[in-house]
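Novice: after the sequence you'll find the predicted model.
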Amino acid sequence: MTENPGELVAAAVERSLKLVVTWPAWDGQPRTSDDDRIYTPHKAVRRIADHLIDHLAEVEALLAGVPTQPDEWHASSITTAADLAPFTEEDVREAEQRLRRLGRTFVLRYAAVDPAEWDKDRSPNWTLRQIAEHLVELDWYAEQVGSL
């Protein structure tokens, strides 16, 4: 397979954004996921961006041949005051800009390396392709808020 795995990440971002554009209709009530974590529009955008940043940093470390930075995010376990703010059309525009840039960065980063690097064994870490395939599920965060 020679298709740039970064395209999978960009597609997951676009699936997420199809939901994000509906969120100005949010009623202010947090949603609870099946695993009892709380989600709001701002929190879902934050988690999508954080997840992309985390794995982009991992890709860069692996390509540089240095250890990855330990994941110390509080991730979905916290809901901040900012997560509870109303979600506006301006927030949609900001999310589109932020998330599309991150998704595009995956496409460009993967395109900048020899495709042989995508499947190179990097044990105990995932391959670059496996990282991109993992991010296919990125829209899970957006699905916790859903289409409003």
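Specialist: Arrived safely.
Novice: every contact and neighbour count from this point should use C-alpha atoms.
Specialist: OK.
Novice: ok, Ser77 - contacts?
Specialist: Neighbour list for Ser77: Arg37 [criterion: Cα atoms under 8 Å, 6 or more residues apart in numbering].
Novice: that one and Arg47, how far apart?
Specialist: According to Cα to Cα, to the nearest Å, Ser77 and Arg47 sit 11 Å apart.
Novice: middle-most residue in this protein, spatially?
Specialist: Ile48 (3.4 Å; Cα atoms, centre = their mean).
Novice: surely it is in contact with Tyr141?
Specialist: Yes - at 6.6 Å, Ile48 counts as touching Tyr141 under the criterion of Cα atoms under 8 Å.
Novice: how about the strands in this protein?
Specialist: All strands of the chain, identified by DSSP state E, fall at 31-32, 38-39.
Novice: and here is the other one:
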Amino acid sequence: MVDHVLAVAATWTAWDGKPAHVDDRMYTPHKAIRRVADHLVDHLAELEARLVGEEPQPDHWHASASTTEADCAPFTQEDLDEARSRLTRLARIWANRLGQLTEAQLDRSPGDGWSFRQLACHLTESTYYADAVGDLS
């Protein structure tokens, strides 16, 4: 998923500043990167809480329903470099964490919600945000 998002993001330095409207939402390059990173962090926090027997903390923000002023800024080469670094590290954290779980933990995860395997598969759908902006080459 991260490889796909970064491949599409590599075209976003050509963004003309016009948000993409998909369904009832608006997407920009910065918002797409933010949403992918937030999705990875949110579900990682859920996984870690459930592993230690805690209730996951709910988020109290508006996710993709909210578009900030910062989301509308030009997407520069420096932004792409930062996105590559951030998303690659988050993907590595996920791979490391999942690699330490047994098959039983992946499929019969503690607490309410999807199994950790289902959660990991769900994250592969985070390409939606990048695909909403699209390939701008």
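Specialist: Thanks, I have it. None of the values given here were measured: they were computed from a predicted structure.
Novice: re earlier: need the strands of the first structure in a markdown table (columns: distance to Arg122 of the first structure and mean neighbour count).
Specialist: Converted to a markdown table, the strands of the first structure look like this (distance: least, Cα to Cα, whole Å; neighbours: other Cα atoms under 10 Å):
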| stretch | distance to Arg122 of the first structure | mean neighbour count |
| --- | --- | --- |
| strand 31-32 | 36 | 14 |
| strand 38-39 | 34 | 22 |
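Novice: alignment lookup: Thr22 of the first structure to the second structure.
Specialist: Here Thr22 of the first structure is matched to Thr11 in the second structure, going by TM-score structural alignment.
Novice: for Ser147 of the first structure, same thing?
Specialist: By TM-score structural alignment, Ser147 of the first structure lines up with Asp135.
Novice: check contacts around its match.
Specialist: Asp135 of the second structure makes contact with 8-9, 11-12, according to Cα under 8 Å, 6+ apart.
Novice: wait, Leu62 of the first structure sits on Thr68?
Specialist: Yes - using Cα under 8 Å, Leu62 of the first structure is in contact with Thr68, at 7.0 Å.
Novice: in stretch 124-142 of the first structure, what counts as buried?
Specialist: Neighbour counts using 16 or more other Cα atoms under 10 Å place 126-129, 131-133, 135-136, 138-142 of stretch 124-142 of the first structure among the buried residues.
Novice: now, the most widely separated pair of the residues you listed?
Specialist: Across these, the longest distance by Cα to Cα is 25.6 Å; it joins Thr127 and Ala142.
Novice: what residue in the first structure is paired with Lys31 of the second structure?
Specialist: Per TM-score structural alignment, Lys31 of the second structure is aligned with Lys43.
Novice: before we move on, what about Pro74 of the second structure?
Specialist: So Pro74 of the second structure corresponds to Pro86, using TM-score structural alignment.
Novice: residues contacting the residue in the second structure sticking out farthest from the centre?
Specialist: Seen from the C-alpha centroid of the second structure, the residue lying at the greatest distance (Cα atoms, centre = their mean) is Ala104, 25.6 Å away. Counting by Cα under 8 Å, 6+ apart, Ala104 of the second structure touches no other residue.
Novice: and if you look at Glu54 of the second structure?
Specialist: Contacts of Glu54 of the second structure (Cα under 8 Å, 6+ apart): none.
Novice: Trp26 of the first structure - how many residues pack around it?
Specialist: 17 (other Cα atoms under 10 Å).
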